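**Student:** Sequence first, predicted model second:
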Amino acid sequence: MVNSEGARRREQRRGPVLRRHGQMQQGTTDQHLLDTRGTADWVHEDPFRVLRIQSEFVEGFGALAELPPAISVFGSARTRRDSPEYEAAVAIGRGLVEAGFAVITGGGPGAMEAANKGAMEAGGVSVGLGIELPFEQGINPYVNLGVDFRYFFVRKTMFVKYASGFVVLPGGLGTLDELFEALTLVQTKKVTRFPIVLFGSAYWGGLVSWIEETLVAQGKVSAHDLQLFHLTDDVEEAIGLVTKEAGA
């Protein structure tokens, strides 16, 4: 039998982490902090990333905690300014502010810019939650409260936590990602009273048909799940649906 003193020599505890045998490290945490200079590689390692993630949550919560009731508006960064979609997004942003809501977008160009423009021109709170990307512009000029994030999952938490519902305009993979995450959260009752409105039947109609004719038909989701969202082409109806269910 190994005595307790011998066992202690073969294990190492650093906070909540236990190391034994070949996983043991030389020195102590304080020693590494105070005595070693070395390279800056540690700022790219996972334990330090946890602190960055924590700081992003803290910054986001701090910036958004005092928002009035808000609606997140999603859509393509590639939506052209001379397109009907852009004008619809401006009208939606304006209408949401007039209904008493702040507007939250991804802070980028296209449909996001349009919704922020409508919100700012209506004198409301126009929020942009940006993301660090190698190929996309920064926060658009119609945002009056902006937060930039490194991590998608932190940003996505803010979209849901500080919004009472989603309006989803035509968009690409990022828009689909947000849409299906929201649908999943509502379906699994992680969030309640969270209306989701798809704007543009010509664009979303094929997706809705696929959900109905494939997912529901094969029993992958229930017919009741079709009630998790609304589809409309009317700006006023979109605003009415999302604000009424959100409890304005």
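**Tutor:** That came in fine, so what should we check first?
**Student:** Going by C-alpha atoms from here, please, whenever you check contacts or count neighbours.
**Tutor:** Will do.
**Student:** Just give the number of residues close to Glu11.
**Tutor:** Neighbour count of Glu11, defined by other Cα atoms under 10 Å: 15.
**Student:** Chain neighbours aside, what residue packs nearest to it?
**Tutor:** Leaving aside its chain neighbours, Glu11 sits nearest to Arg20 (4.3 Å; criterion: Cα to Cα, 6 or more residues apart in numbering).
**Student:** looking at it, that neighbour is touching Arg14, isn't it?
**Tutor:** No - taking Cα atoms under 8 Å as the definition, Arg20 is not a contact partner of Arg14, at 11.4 Å.
**Student:** Name the residue in these two with the higher neighbour count.
**Tutor:** Arg20 (14 against 9).
**Student:** What sits closest to Arg193 if chain neighbours are left out?
**Tutor:** Ala246 is the one closest to Arg193 (Cα to Cα, 6+ apart), at 6.1 Å.
**Student:** And for Leu18?
**Tutor:** Per Cα to Cα, 6+ apart, closest to Leu18 is Gln12, 5.8 Å.
**Student:** Which strands or helices does the helix or strand hosting the one you found pack on?
**Tutor:** Assigned by DSSP states H and E, Gln12 falls within strand 11-14. Applying 3 or more Cα pairs under 8 Å, 6 or more residues apart in numbering; DSSP states H and E, we find strand 11-14 packed against strand 17-20.
**Student:** and after the strand it packs on, which helix or strand comes next?
**Tutor:** helix 29-35.
**Student:** Return the distance of the following helix or strand past that next one from the chain's centre.
**Tutor:** Next helix or strand after helix 29-35 toward the C-terminus (DSSP H and E): helix 46-64. On the basis of Cα atoms, centre = their mean, to the nearest Å, helix 46-64 sits 14 Å off its chain's mean C-alpha point.
**Student:** ok, Gly128 touching Pro109?
**Tutor:** No - using Cα under 8 Å, Gly128 is not in contact with Pro109; the gap is 10.5 Å.
**Student:** These two - which one has more neighbours?
**Tutor:** Gly128 (28 against 25).
**Student:** helices or strands next to the helix or strand hosting that one in the packing?
**Tutor:** Gly128 belongs to strand 126-131 when assigned by DSSP H and E. Under the contact criterion of 3+ Cα pairs under 8 Å, 6+ apart, strand 126-131 touches strand 102-105, helix 111-121, strand 145-149, helix 152-161.
**Student:** take the one below as the second:
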Amino acid sequence: MQTMPAHAAHHDDREIETLDDFDATVSARGTLAGFRVQAVDLTDRTRELLATDTAGAIFLGCPMRDDAAAKVRADGAMVFPPVPNLPFDPYRGLLYSPDELFAGLGKGYEETLDARAYAWFQQTKADGDIFASMLRSIHDDAVSDALDELLRGTRVVGVMGGHAMARGTEAYAGAARLGRELTRSGLTVATGGGPGAMEAANLGAYAAPYNDEMLTEALQLLAKAPKFTPSITDWAAAAFEVRAHWPKGGTSVGIPTWFYGHEPPNPFASHIAKYFANATREDGLLARSNAGIVFLPGAAGTVQEIFDNATPNYYESRGEPTPMVLVDRAHWTERLPTWPLLTALARERSMESRIALVDRIEEAPAALKRLGG
């Protein structure tokens, strides 16, 4: 089973994203010249900053004392100070964790970082504030950078599906078993990071290191809060109860957005790349699913994702198109007849060998493997 570190230093990239990275670089290199230091609190590293060459360095959102800031500027470094009164850090160097986004849940979801960031987004979007839109862009670029670093060298399989799939249903349990099997096969599961089918797949990845009975018990615990309405607090609390019972879950990625901030991120993705811009989030999720994508039954959003992925596949000329597996024949041929159009597009580019339609979710892993995923 493939695992991902919470963070891996990339000194060859000259990026410093944690205090441990900072200390290791100063100790080993004796210089910070040309480095990029990203969202690291340096208020207790004044002595090191005063004694170390920082020529050409860039400090992005790093708190530091006035004398240290004056010295590094005199060296020729660029200092982008932290932005006060924000519920998020636009210069962050790492992805979010569930604990970070849901901190304060005991006082109600409205007190969490996730809810406060959404409220800020709603307010500043309505105001049309150019400074706020710039901060959102910086944040999303930082998240993309952190996501690329995390997934470097990994084989990622996307699992797409509707947010309406409720806990306690067989469909939800099937999606969870799918995420577990894909993770156990060595793939990294990536989802849209929200509720429903997305949460189920992240839950399955979380359950992968445990025996099969763990998932059965977890599904029973979650069923007491089937949906995130009417109470996100109760819905999230049930997930954290599962995490408390089984604290050493497997890794996976969730890529949600505050654009749809009324839908909370699910707490089972170990790494959460949350964006303000939905278009950046959608494109990034699909583009990073290099081992293929499984599309579970969904509505408009899932249909959009199918064709967002089919389009670059259609025009791909340098490599192999991404394998695509659609689950539930009746759904994709009768209720939302997406499969006939996808098949027609595939036929024009001789891509039939890269797409598959299966009746049951249990067939998806074998179909994905058969397509080369």
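**Tutor:** Perfect, I can see it now. Everything numeric in this text was worked out from a predicted model, so none of it was measured.
**Student:** thinking again about what came up before, contacting residues for the residue nearest to Arg193 of the first structure?
**Tutor:** Counting by Cα atoms under 8 Å, 6 or more residues apart in numbering, Ala246 of the first structure touches Ser164, Gly165, Arg193, Phe194, Pro195.
**Student:** Tell me the buried residues within those.
**Tutor:** Neighbour-count burial within the contacts of Ala246 of the first structure applies to Ser164, Gly165, Phe194, Pro195; the criterion is 16 or more other Cα atoms under 10 Å.
**Student:** Can you convert the residues you listed into a markdown table and add a column each for secondary structure?
**Tutor:** Shown next, in a markdown table, are these (DSSP: H, G, I helix; E, B strand; the rest coil):
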| residue | secondary structure |
| --- | --- |
| Ser164 | coil |
| Gly165 | coil |
| Phe194 | coil |
| Pro195 | coil |
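**Student:** And Asp145 of the second structure, what's its match in the first structure?
**Tutor:** Aligned counterpart of Asp145 of the second structure in the first structure: Val58 (TM-score structural alignment).
**Student:** From Asn140 of the first structure, how far off is that match?
**Tutor:** According to Cα to Cα, to the nearest Å, Val58 of the first structure and Asn140 of the first structure sit 23 Å apart.
**Student:** Of those two, which one has the most company?
**Tutor:** Neighbours per residue, other Cα under 10 Å: of Val58 of the first structure and Asn140, the larger number sits with Asn140, 20 against 11.
**Student:** which position in the second structure aligns with the more buried one?
**Tutor:** So, by TM-score structural alignment, Asn140 of the first structure is matched to Asn266.
**Student:** Spit out the contact partners of its match.
**Tutor:** Pro98, Gly193, Gly194, Pro195, Met198, Glu199, Ala236, Gly254.
**Student:** What of Leu49 of the second structure?
**Tutor:** Neighbours of Leu49 of the second structure in contact, by Cα under 8 Å, 6+ apart: Ala68, Lys71, Val72.
**Student:** 7 Å instead, please
**Tutor:** Counting by Cα atoms under 7 Å, 6 or more residues apart in numbering, Leu49 of the second structure touches Ala68.
**Student:** Could you tell me where the one helix or strand it maps to falls in the first structure?
**Tutor:** In the assignment (DSSP H and E), Leu49 of the second structure maps to helix 46-51. On the first structure, no counterpart of helix 46-51 of the second structure exists by TM-score structural alignment.
**Student:** Buried ones in that helix, by neighbour count?
**Tutor:** Buried, per 16+ other Cα under 10 Å, within helix 46-51 of the second structure: Thr46, Glu48, Leu49.
**Student:** Tell me the gap between that helix and the middle of its chain.
**Tutor:** Per Cα atoms, centre = their mean, the centroid offset for helix 46-51 of the second structure relative to its chain is 35 Å.
**Student:** ok, and for the helix or strand following that helix, which residues are buried?
**Tutor:** Using DSSP H and E, the next helix or strand after helix 46-51 of the second structure towards the C-terminus is strand 58-60. Neighbour counts over strand 58-60 of the second structure (16+ other Cα under 10 Å) mark Ile58, Phe59, Leu60 as buried.
**Student:** which stretches of the stretch 201-350 of the second structure form helices?
**Tutor:** 212-222, 232-245, 278-288, 300-315, 329-330, 339-348 (DSSP state H, counting those that start in this stretch).
**Student:** any chance of those in TSV, plus distance to Gly261 of the second structure?
**Tutor:** What follows is these, written out as TSV (distance: least, Cα to Cα, whole Å):
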stretch	distance to Gly261 of the second structure
helix 212-222	22
helix 232-245	12
helix 278-288	10
helix 300-315	15
helix 329-330	31
helix 339-348	30
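**Student:** wait, which of those is closest to Asp127 of the second structure?
**Tutor:** Across the helices of the stretch 201-350 of the second structure, Asp127 of the second structure has its closest neighbour in helix 278-288 (19.1 Å, Cα to Cα).
**Student:** could you check the angle helix 130-151 makes with that closest one?
**Tutor:** 10 degrees (axes from the mean of the first three to the mean of the last three Cα atoms, to 10 degrees).
**Student:** Tell me the counterpart residues of helix 278-288 of the second structure in the first structure, please.
**Tutor:** Using TM-score structural alignment, helix 278-288 of the second structure pairs with 152-162 in the first structure.
**Student:** now that stretch, how far from the centre of its chain.
**Tutor:** Using Cα atoms, centre = their mean, the offset of stretch 152-162 of the first structure from its chain centre is 3 Å.
**Student:** Ok, stretch 363-373 of the second structure next?
**Tutor:** Centroid separation for stretch 363-373 of the second structure versus its chain: 23 Å, with Cα atoms, centre = their mean.
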